[in-house]
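Q: any chance you can model this:
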Amino acid sequence: MGVMHLSNRYRKQLGVNAGIACTQVLIYQALHDLWGFGRKRFAIIEDLVDQYSRDIDHCGDRFSFYRNSLDEVKLSERLKGDYIRWMKKGIEVSGKAENVGSEAGMEYTYVLMLYAICKQFGFKQKKLQRLQEKLKFYARLILDGEVMIVEFMKCMELECGQKFKNLEDWEAINGELKIYG
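A: Here you go, the predicted model:
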């Protein structure tokens, strides 16, 4: 049996998907842990991010508008960079295409979700920094092997009713994930 080789395009898309999924679940986890956010507010964020994505429609200048708008609330580029760097290592992104894809997915999701949170829920510098610090903390837990990303997904499923395809796939292979008790 031969070795299966994946195209660089496919590897990049795998990285993008991983970056999006990880960033989304960790932002939800942080919002839930810090301010008690749940399904209703998550749905608002998802709708806004979908709207922003349609607006961007693969246009770098439009994405730059959202990223630059976060300068008003003093988004910490250092905290964002640490988060992305640690998450790529923590989820074991390998190869150039997956590396580029995961970073793009993380950046895109991070920016659009934080933009939505600032606009819809009035987050300013202090709350945004607290959120970013929590995300960096979670990334470090994953990097250090203390927690797996699927454990955050399971927490969001049990506590907020969120569903994640990645968690379903993981549990189909490994059995039900038990995070409490």
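Q: CA only for contacts and neighbour counts going forward, please
A: Noted.
Q: please tell me how far the residue most central in space within the chain sits from D61.
A: Against the mean C-alpha coordinate of the chain, by C-alpha atoms, centre = their mean, the closest residue is T23 at 0.7 Å. Relative to D61, T23 is positioned 22 Å away (C-alpha to C-alpha, to the nearest Å).
Q: same question for E98.
A: Distance, E98 to D61, by C-alpha to C-alpha: 24 Å.
Q: which parts of the chain are helices?
A: For the chain, the helices defined by DSSP state H occupy 8-35, 39-56, 60-69, 77-90, 96-121, 125-143, 149-160, 165-174.
Q: how close does the residue nearest to the centre of the chain get to N8?
A: T23 sits 22 Å away from N8, taking C-alpha to C-alpha as the criterion.
Q: L14 is in contact with V100, isn't it?
A: No: using C-alpha atoms under 8 Å, L14 makes no contact with V100, being 10.4 Å away.
Q: here's the other one to compare against:
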Amino acid sequence: MAETDDGLVLIDQHAADERINYERLKNAFSGETTTQTLAEPVDIELTAREVELFDSHTNALARLGFRARLVGDRTVKVQTVPTMVAESAGPELIRDVLSEFVGGRESAADTVEAAVDDLLADLACYPSITGNTSLTQGSVVDLLSRLDSCDNPYACPHGRPVIVEFDTEEIEDRFERDYPGHE
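A: Got it, this is the predicted structure:
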């Protein structure tokens, strides 16, 4: 909670950190996707629907940084993953990406961009400060400074508000400060 010239603001520290992480990931993912080759390829068993999606989106998956090939009827051998998710999510993330392609979007390019955006929004959530974490004054200042540098500091990537503002008039109305002598 912070006081402003016009009232006060409540800041959701998880949503704020999620926004910061999302924009960092989005910047890292723009342009050429760097990949990390796995020391040992990982086999992932897919459902029949996931195999169908894999077959029709192999190029899109490669654009995201997943190099994989179908071996057998339902097994995908993953050879590379995007560097930015190598440690946090790993090759199993390919299943989540495939499910993002089900959205029925109009074109493959829209589908890939939307899948990337949804994936980044989910990845931004995992390392974010939780709502019940006590922050020191220095970490609050750092969080607010990083939030201030975001393109959209007002909502997390899932659309939840980061900042809720109450102006002085609303606060006075809520405390029924509208009669003489209580200005």
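Q: any idea what the TM-score comes out to?
A: Overlay of the two chains. TM-score (TM-score structural alignment, normalised by the length of the first structure): 0.31; 91 aligned residues with a C-alpha RMSD of 4.9 Å.
Q: which residues touch Y83 of the first structure?
A: By C-alpha atoms under 8 Å, 6 or more residues apart in numbering, Y83 of the first structure lies in contact with 135-136, 139.
Q: tell me the buried residues in stretch 116-128 of the second structure?
A: 116-121, 123-125, 128 (16 or more other C-alpha atoms under 10 Å).
Q: what residues does it touch?
A: With contacts defined as C-alpha under 8 Å, 6+ apart, stretch 116-128 of the second structure is touched by 14, 17-19, 21-22, 25-26, 64, 96-97, 100, 157-158.
Q: kindly report the same for stretch 22-31 of the first structure.
A: Outside stretch 22-31 of the first structure, the residues that touch it by C-alpha under 8 Å, 6+ apart are 37, 42, 106, 109-110, 113, 131, 134-135, 138, 149, 152-153, 156.
Q: I'd like those as a markdown table, with neighbour count and distance to E77 of the first structure appended.
A: Output for these, formatted as a markdown table (neighbours: other C-alpha atoms under 10 Å; distance: C-alpha to C-alpha, whole Å):
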| residue | neighbour count | distance to E77 of the first structure |
| --- | --- | --- |
| F37 | 15 | 24 |
| F42 | 20 | 24 |
| M106 | 26 | 13 |
| T109 | 22 | 15 |
| Y110 | 23 | 11 |
| M113 | 22 | 15 |
| L131 | 21 | 13 |
| K134 | 21 | 15 |
| L135 | 26 | 13 |
| Y138 | 24 | 17 |
| I149 | 22 | 23 |
| F152 | 20 | 24 |
| M153 | 25 | 26 |
| M156 | 21 | 27 |
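Q: and these, which two are furthest apart?
A: Maximum pairwise distance among these (C-alpha to C-alpha): 21.0 Å, between F37 and M106.
Q: quick revisit: tell me the one of the contacts of stretch 116-128 of the second structure nearest L143 of the second structure?
A: Closest to L143 of the second structure, out of all of these and judged by C-alpha to C-alpha, is D17, at 7.0 Å.
Q: and that closest one, how many neighbours?
A: Other residues within reach of D17 of the second structure, judged by other C-alpha atoms under 10 Å, total 23.
Q: quick check, it in contact with L147.
A: Yes: contact criterion C-alpha under 8 Å: D17 of the second structure and L147 qualify, at 7.5 Å.
Q: related to what we said a few turns ago, for ChimeraX, write a command that selects the buried ones of the contacts of stretch 116-128 of the second structure.
A: Here is the ChimeraX selection string for the buried members of the contacts of stretch 116-128 of the second structure, based on 16+ other C-alpha under 10 Å:
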select :14,17,18,19,21,22,25,26,64,97,100,157
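Q: widest-spaced pair of the contacts of stretch 116-128 of the second structure?
A: H14 and L64 (26.5 Å).
Q: quick check: which helices or strands does the longest strand along the second structure pack against?
A: Longest strand of the second structure, by residue count under DSSP state E: strand 35-45. On a contact count with 3 or more C-alpha pairs under 8 Å, 6 or more residues apart in numbering; DSSP states H and E, strand 35-45 of the second structure meets strand 75-82.
Q: mind giving me the packing neighbours of the strand it packs on?
A: Packing partners of strand 75-82 of the second structure (3+ C-alpha pairs under 8 Å, 6+ apart): strand 35-45, strand 67-71.
Q: need the ones you listed in CSV (columns: distance to G7 of the second structure and mean neighbour count).
A: Shown next, in CSV, are those (distance: least, C-alpha to C-alpha, whole Å; neighbours: other C-alpha atoms under 10 Å):
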stretch, distance to G7 of the second structure, mean neighbour count
strand 35-45, 47, 16
strand 67-71, 52, 18
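Q: closest to S139 of the second structure out of those strands?
A: That would be strand 35-45 among these, by C-alpha to C-alpha, at 32.0 Å.
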